[in-house]
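K.L.:
Here you go, sequence then predicted model.
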Amino acid sequence: MRKALRLTALAGLFMASFAQAATPIDVYRDPNCGCCKSWIKYLEANGFSVNDHVEPNMSALKQRLGVAPRLPPCHTAVIGGKFVEGHVPVAQIRELEKHPELRGIAVPGMPAGSPGMEMGQAAQAYQVIGLTQDGTDEVLASYPASSTQ
């Protein structure tokens, strides 16, 4: 019985430390967007603590954050003072702090198969774009297309 109690206590400590280790991120989204909610679930499943903000004026928010008009697809997140635009995979979000030259990163459009856009159909090829401080684009990662056959 003591061993079971000790294991239960250790499990509780592990879960508490895991919850504290979650990386905070602010996500701003339109109130009617379903894929935004899917992307938030994806972030939470991958160790992020999401502060979900329903934003009535996404255009003004994107402009304030310096998101280039050619990049905005949907929701916008902010982490470490940088923007994360659209359906960006966790791997590139975690790498963002290693890129001081970037203002933010984006997945332009809403490509099928990207995080939050998994709908059973073939995945489209897409790129994760970094926007530098001087306004130029830099390809950070490329994801290939795939079929469901």
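P.N.:
Alright, I've got the coordinates. Residues are numbered from 1 along each chain as shown.
K.L.:
going forward, measure contacts between C-alpha atoms and count neighbours the same way
P.N.:
Will do.
K.L.:
buried set for the host helix or strand of Ser38?
P.N.:
Secondary structure assignment for Ser38, by DSSP states H and E: helix 34-45. Residues of helix 34-45 classed as buried: 35-40, 42-44 (neighbour count, 16 or more other C-alpha atoms under 10 Å).
K.L.:
Put this next to the previous one:
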Amino acid sequence: DPKHGACWVAYAVLEEKKGNLDKARVIYQQGLKYDPKHAALYRSYAALEERDQRWQRARELLRRGMEVVPNEAKLYHSAALLEAKLGNIQGLAELNKIAAVRFSQDIPSRTGEEYLERVEALEQNALNTELNELNADELPSESS
């Protein structure tokens, strides 16, 4: 299936391991044409460029990925690692601002609320189980 991004990544990685960097690049480009929202294509392609010390190209690929798949945190993480590797503090600060806006949901609070709801549901379930056991003990036995 040409729209399956993971296959394109696997194929490109295979070619890179064989030393065919140009062929791997063509494969990544084809993969992005068929499955432009597959974040791993951008990340893996950028990693190839990074290993080949084509820093600007790696940066461009990650930026494009963040535009096309804006809610994929791994793209931001890969971009931050690249900027850190390059010692680009300003780039890191810019990424942090973008990510803070993009992922501004109050995750700890939401997670805490979900946890409390789950605890309450478990406590209610335990109470229901105890009540069912008590009621079962009060039922007349079949041998009486």
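P.N.:
Happy to help now that I have it. For clarity, every value in this text was computed on a predicted model and none was experimentally measured.
K.L.:
Any chance you could compute the TM-score here?
P.N.:
With the length set by TM-score structural alignment, normalised by the length of structure 2, the two chains reach a TM-score of 0.25; 65 aligned residues with a C-alpha RMSD of 5.3 Å.
K.L.:
follow-up on the earlier one: helix or strand next in line after the helix holding Ser38 of structure 1, which one?
P.N.:
Next element after helix 34-45 of structure 1 (DSSP H and E): strand 48-54.
K.L.:
ranges for the helices of structure 2?
P.N.:
Ranges of helices in structure 2, per DSSP state H, are 5-17, 21-34, 39-51, 55-68, 73-85, 89-102, 107-138.
K.L.:
give me the number of residues near the closest residue to Glu15 of structure 2 other than its chain neighbours?
P.N.:
Distance criterion C-alpha to C-alpha, 6 or more residues apart in numbering; nearest residue to Glu15 of structure 2, sequence neighbours excluded, is Ala24 at 5.4 Å. Neighbours of Ala24 of structure 2 under the rule other C-alpha atoms under 10 Å: 24.
K.L.:
I'd say Ala24 of structure 2 and Val13 touch.
P.N.:
Yes. Using C-alpha atoms under 8 Å, Ala24 of structure 2 is in contact with Val13, at 6.9 Å.
K.L.:
Tabulate the buried residues of helix 34-45 of structure 1 (JSON lines), appending distance to Asp26 of structure 1.
P.N.:
Below are the buried residues of helix 34-45 of structure 1 laid out as JSON lines (distance: C-alpha to C-alpha, whole Å):
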{"residue": "Cys35", "distance to Asp26 of structure 1": "16"}
{"residue": "Cys36", "distance to Asp26 of structure 1": "12"}
{"residue": "Lys37", "distance to Asp26 of structure 1": "13"}
{"residue": "Ser38", "distance to Asp26 of structure 1": "15"}
{"residue": "Trp39", "distance to Asp26 of structure 1": "12"}
{"residue": "Ile40", "distance to Asp26 of structure 1": "10"}
{"residue": "Tyr42", "distance to Asp26 of structure 1": "14"}
{"residue": "Leu43", "distance to Asp26 of structure 1": "11"}
{"residue": "Glu44", "distance to Asp26 of structure 1": "12"}
